[in-house]
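Novice: sequence and predicted structure are below.
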Amino acid sequence: MKDTYKHKGLRQQLVTILKGKGITDANVLKAIGNVPRHLFMDSGFLDYAYKDMAFPIAADQTISQPYTVAFQTELLQVKKDDKILEIGTGSGYQAAVLCELGARVYSIERQQELFKKTNLFLPKLGYRAKKLIFGDGYKGLVEEAPFDSIIVTAGAPFVPKPLLSQLKIGGRLVIPVGEHTQVMTLIIRKDTKEFEQHEFGEFRFVPLLEDKN
């Protein structure tokens, strides 16, 4: 598990690419520049680790494109010590970016294989999420609610109601909504029953899996 000067240089090139694509939040760019993405990928893909592309990981899932990670993270407007729920831990890369920003991260993963791997791997890199859970992301994490923000890293056919109810007043939910392609959606909780919705164009995600048991 090495992070060399070459890797650091490639990360800075990636940051430059993300700036060129419109990412402006300096803290988000710094976090992307700090997190060693190559360590989250299978060795066969190391040459692609700092290209702005998604790549396959275990259990038919993907590690998201850096631009998508940066875009979703920017929409969250993360502040230090924010309590954030992530739906879809995956490789752990997005969780690491949130930890890098000083957030208190709670993350749910539906795939047992990925959950076991990431649960061991993130602490080795020094990223300590408050809680990693194996479970159903559609249900959220009611026992730890409310959250400052919630990020969903898989395509959801609809916005799960439990996630809305687990947001603080003023909290932000960032979720890609749609069946085949998804529209990046930001929902801000204005009051107990009032929510404001914004849409930010199309993205492609693997589907959000529901617990069928």
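Specialist: That came through, no problem.

Novice: when you work out contacts or count neighbours from here on, use the C-alpha atoms and nothing else.
Specialist: Fine.

Novice: now the strand or helix carrying Arg11, how far from the chain's geometric center?
Specialist: Secondary structure from DSSP states H and E places Arg11 in helix 5-20. Centre-to-centre, helix 5-20 and its host chain are 19 Å apart (CA atoms, centre = their mean, to the nearest Å).

Novice: check which helices and strands the next helix or strand after that helix sits against.
Specialist: Next in sequence after helix 5-20, counting helices and strands by DSSP H and E, comes helix 26-34. With contacts defined as 3 or more CA pairs under 8 Å, 6 or more residues apart in numbering; DSSP states H and E, the packing partners of helix 26-34 are helix 5-20, helix 66-76, helix 93-100.

Novice: okay but Gly170 is in contact with Lys190, surely?
Specialist: Yes. Using CA atoms under 8 Å, Gly170 is in contact with Lys190, at 5.5 Å.

Novice: just to revisit the earlier point, taking helix 66-76 as reference, get the angle to the helix holding Arg11.
Specialist: Inter-element angle recorded for helix 5-20 and helix 66-76: 60 degrees (by axes from the mean of the first three to the mean of the last three CA atoms, to 10 degrees).

Novice: helices or strands up against helix 5-20?
Specialist: helix 26-34, helix 66-76.

Novice: the inter-axis angle of the longest strand along the chain versus helix 66-76?
Specialist: Longest strand in the chain by number of residues (criterion: DSSP state E): strand 167-177. Angle, strand 167-177 to helix 66-76, by the same axes, to 10 degrees: 150 degrees.

Novice: contacts for strand 167-177, please.
Specialist: By CA atoms under 8 Å, 6 or more residues apart in numbering, the residues outside strand 167-177 that reach it are 72, 75-76, 145-159, 163-164, 182-192, 203, 205.

Novice: got a list of contacts for the helix or strand that that strand is followed by?
Specialist: Under the assignment DSSP H and E, the closest C-terminal helix or strand after strand 167-177 is strand 182-189. Residues outside strand 182-189 that contact it (CA under 8 Å, 6+ apart) are 75, 155-156, 164, 167-177, 195-205.

Novice: for the residue nearest the centre of the chain, which non-adjacent residue is spatially closest?
Specialist: By CA atoms, centre = their mean, the chain has its centre lying nearest to Gln94, at 3.8 Å. Excluding the flanking residues, the one nearest Gln94 by CA to CA, 6 or more residues apart in numbering is Val69, at 6.4 Å.

Novice: check it against this one:
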Amino acid sequence: MTRRPGPPAPRFPLALDQVGRGAPASAAREPLRPQRLLREAAQDAARQGTPSGLGLDSALVRQRMVERLRREGIRCEPVFDAMLQVARHAFVDTALAGQAYEDTSLPIGHGQTISKPSVVARMIELLYEGEQARAHGHLGKVLEVGTGCGYQTALLARLGKGVVSIERLRPLFDKASANLAPWRFDAVRLVYGDGMLGHGPNAPFDSIIAAAGGDALPPAWLEQLAVGGRLVAPMHSSRGAGQVLVVVDRHASGWVHTHHEAVHFVPLKSGVL
């Protein structure tokens, strides 16, 4: 005799906190969802309104960097204006972009670094205190020794009437060229060469700035500095206290040297690699 199957047992949804035993649907908790329902996400987005703009491309992060520099004693408004326009994170490796607006130096490869924003701002501020900038409101024709990743070059391009920037390390020269290409600066010339020799074909320069320090300033820099021009560079102190920022003003009667705050830059070297 064939037995007919009985009616199926009642089936109920399982509550999340009960495993192996059924529970009425009314007792079940709201299931956890790895993603919000599209409708709910849209409602939340509408409540939040306009994004706050805290990304690296936001002007707010550059504004905060400038305000910090202002609190630290920098007073050069043209430098601040340039820093607000030039995105520092575009000149560092992607892995370090989150630190781009902190006041810290960052490695750019080949034993070199991008200088701290405070140091960059201070050195350019010193250039602005020279006769050329005070008379004309800009840095004039600029020579930069040590292009690095190109960040300071981009700032100088906005502050002068033309920039010649020299880099002795071929990989960094190539990196700076790639970093600066999107900016399309018409008055920037990058040179792969020995920065200690300056750049005679474009001399004299109204402003000279260097990102490496030695025991003495190369004679070529002094010779290529225009009368009324100013040079800012790190140099070892004669008192044995490490590097300091040295400012040189050229007058018709000669060169005047003054020493400023202590710094720490990579050594100044000749030749190309």
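Specialist: Thanks, I have the structure now. Every value quoted in this text rests on a predicted model; they were computed, and no experiment measured them.

Novice: if any of the contacts of strand 167-177 of structure 1 are buried, give me the PyMOL selection for them.
Specialist: Listed next is the PyMOL selection for buried residues among these, using 16 or more other CA atoms under 10 Å:
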select buried, resi 72+75+76+145+146+147+148+149+150+151+152+153+154+155+156+159+163+164+182+183+184+185+186+187+188+189+205
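
Novice: stretch 192-205 of structure 2 aligns to what range in structure 1?
Specialist: Stretch 192-205 of structure 2 corresponds to residues 134-147 of structure 1 when matched by TM-score structural alignment.

Novice: start to end distance for that stretch?
Specialist: Using CA to CA, to the nearest Å, one end of stretch 134-147 of structure 1 lies 19 Å from the other.

Novice: please apply the same query to stretch 175-194 of structure 1.
Specialist: 18 Å.

Novice: counterpart of Gln72 of structure 1 over in structure 2?
Specialist: Under the alignment by TM-score structural alignment, Gln72 of structure 1 pairs with Met123 in structure 2.

Novice: can you give me the distance of the residue mapped onto Gly55 of structure 2 from structure 1 to Pro36 of structure 1?
Specialist: Under the alignment by TM-score structural alignment, Gly55 of structure 2 pairs with Lys6 in structure 1. Going from Lys6 of structure 1 to Pro36 of structure 1 by CA to CA gives 11 Å.

Novice: neighbour count for the two, which is higher?
Specialist: When neighbours are counted by other CA atoms under 10 Å, Lys6 of structure 1 and Pro36 differ, and Pro36 comes out ahead with 23 against 8.

Novice: which position in structure 2 aligns with that one?
Specialist: Per TM-score structural alignment, Pro36 of structure 1 is aligned with Ala87.

Novice: so how far is Glu223 of structure 2 from its match?
Specialist: 34 Å.

Novice: same deal with Ala212 of structure 2?
Specialist: Going from Ala212 of structure 2 to Glu223 of structure 2 by CA to CA gives 18 Å.

Novice: now do the SS call for whichever residue in structure 2 pairs up with Ser91 of structure 1.
Specialist: Structural alignment (TM-score structural alignment) places Ser91 of structure 1 against Cys149 in structure 2. Going by DSSP: H, G, I helix; E, B strand; the rest coil, the secondary structure assigned to Cys149 of structure 2 is coil.

Novice: Asp93 of structure 2: what's it in contact with?
Specialist: Ile108.

Novice: and the counterpart of Gly271 of structure 2 in structure 1, how many neighbours?
Specialist: In structure 1, the residue matched to Gly271 of structure 2 (TM-score structural alignment) is Asp211. As a burial measure, Asp211 of structure 1 scores 11 neighbours (other CA under 10 Å).

Novice: now Asp211 of structure 1: how far from Lys80 of structure 1?
Specialist: 32 Å.

Novice: also Leu122 of structure 1?
Specialist: 19 Å.

Novice: neighbour count: those two, which is higher?
Specialist: Leu122 (19 against 12).

Novice: counterpart of the more buried one over in structure 2?
Specialist: By TM-score structural alignment, Leu122 of structure 1 lines up with Leu180.

Novice: quick one: secondary structure of that match?
Specialist: With three-state DSSP as the basis, Leu180 of structure 2 sits in helix.

Novice: what of the one 10 residues further on?
Specialist: With three-state DSSP as the basis, the three-state label of Leu190 of structure 2 is strand.

Novice: could I get the contacting residues of Ile124 of structure 2?
Specialist: Residues near Ile124 of structure 2 by CA under 8 Å, 6+ apart: 79, 209.

Novice: just give the closest residue to the alignment partner in structure 1 of Thr113 of structure 2, not the sequence neighbours.
Specialist: In structure 1, the residue equivalent to Thr113 of structure 2 is Thr62, according to TM-score structural alignment. Once flanking residues are discounted, Thr62 of structure 1 sits nearest to Pro56: 4.3 Å by CA to CA, 6+ apart.

Novice: what about that neighbour, neighbour count?
Specialist: Here the number of neighbours of Pro56 of structure 1 (other CA under 10 Å) works out to 14.

Novice: look up how far Ala103 of structure 1 lies from it.
Specialist: Distance from Pro56 of structure 1 to Ala103 of structure 1, by CA to CA: 26 Å.
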